[in-house]
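Chemist: pasting the structure only:
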């Protein structure tokens, strides 16, 4: 499951980057949260709806962290 979760977090981040062209950047965390919860419930194996939601929140927070790191690196010119 570790590789699946990492892959899903990367896909969520990629979709968020794509959506950034159509929505303001302040809504990107909301988009990643919704995508993460949906992916946690539908895609990742879990034992119940609560586990799926928790996995989705973790995925969304991971994707948001990756988004913030890339934004920070881009602004510093690294």
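Modeler: Perfect, thanks for sending it. Predicted, not measured: the structure shown is a model, and the values here were computed from it.
Chemist: C-alpha from now on. contacts and neighbour counts both.
Modeler: OK.
Chemist: excluding its backbone neighbours, what's nearest residue 62?
Modeler: residue 9 (6.4 Å; C-alpha to C-alpha, 6 or more residues apart in numbering).
Chemist: Name the helix or strand for the one you found, please.
Modeler: Secondary structure from DSSP states H and E places residue 9 in helix 2-19.
Chemist: elements contacting that helix?
Modeler: If you count contacts as 3 or more C-alpha pairs under 8 Å, 6 or more residues apart in numbering; DSSP states H and E, helix 2-19 packs onto helix 28-42, helix 49-76.
Chemist: Is it possible to get CSV of these that adds mean neighbour count and distance to residue 19?
Modeler: Formatted as CSV, those follow (neighbours: other C-alpha atoms under 10 Å; distance: least, C-alpha to C-alpha, whole Å):
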stretch, mean neighbour count, distance to residue 19
helix 28-42, 21, 7
helix 49-76, 17, 12
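Chemist: how about the ones you listed in TSV, adding distance to residue 22?
Modeler: Shown next, in TSV, are these (distance: least, C-alpha to C-alpha, whole Å):
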stretch	distance to residue 22
helix 28-42	10
helix 49-76	16
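Chemist: try this one side by side with the last:
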């Protein structure tokens, strides 16, 4: 249905939005949960297990992308 790169960008954006409503230490867990949900419902997969693994990869990619962007940001 959607490309994985779009899903990762969407998870990063939702994580940034959630930062104003929850503590920063819960953002990676939220990214993983959103990734699994996206893997089950939005990313095409043959089995449920494949959907979960694809979602975990999307959530972890979103966490890594957020961490890299945080370390590059110069104040």
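Modeler: Nice, thanks for sending it over. Predicted, not measured: the structure shown is a model, and the values here were computed from it.
Chemist: Any idea what the TM-score is?
Modeler: Scored by TM-score structural alignment, normalised by the length of the second structure, the superposition of the two chains gives a TM-score of 0.93; 75 aligned residues with a C-alpha RMSD of 1.5 Å.
Chemist: Contacts for the helix holding residue 9 of the first structure next, please.
Modeler: Residues outside helix 2-19 of the first structure that contact it (C-alpha atoms under 8 Å, 6 or more residues apart in numbering): 28, 31-32, 35-36, 39, 44, 59-60, 62-64, 66-67.
Chemist: I'd like to know how far residue 43 of the second structure sits from residue 1 of the second structure.
Modeler: Distance, residue 43 of the second structure to residue 1 of the second structure, by C-alpha to C-alpha, to the nearest Å: 6 Å.
Chemist: Could you do residue 40 of the second structure as well?
Modeler: 11 Å.
Chemist: what do you get for residue 11 of the second structure?
Modeler: From residue 11 of the second structure to residue 1 of the second structure the distance is 16 Å (C-alpha to C-alpha).
Chemist: These two: which has the busier surroundings?
Modeler: Ranked by neighbour count (other C-alpha atoms under 10 Å), residue 11 of the second structure and residue 1 place residue 11 first, with 26 against 8.
Chemist: wait, what's in contact with the nearest residue to residue 49 of the first structure once chain neighbours are set aside?
Modeler: For residue 49 of the first structure, ignoring the flanking residues on the chain, the nearest one in space by C-alpha to C-alpha, 6+ apart is residue 41 at 6.4 Å. Going by C-alpha under 8 Å, 6+ apart, residue 41 of the first structure touches 49, 51, 52, 53, 55, 56.
Chemist: again with residue 28 of the first structure
Modeler: So residue 28 of the first structure contacts 16, 19, 20 (C-alpha under 8 Å, 6+ apart).
Chemist: how about the contacts of residue 41 of the first structure in CSV, adding distance to residue 24 of the first structure?
Modeler: Shown next, in CSV, are those (distance: C-alpha to C-alpha, whole Å):
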residue, distance to residue 24 of the first structure
49, 31
51, 30
52, 28
53, 25
55, 26
56, 22
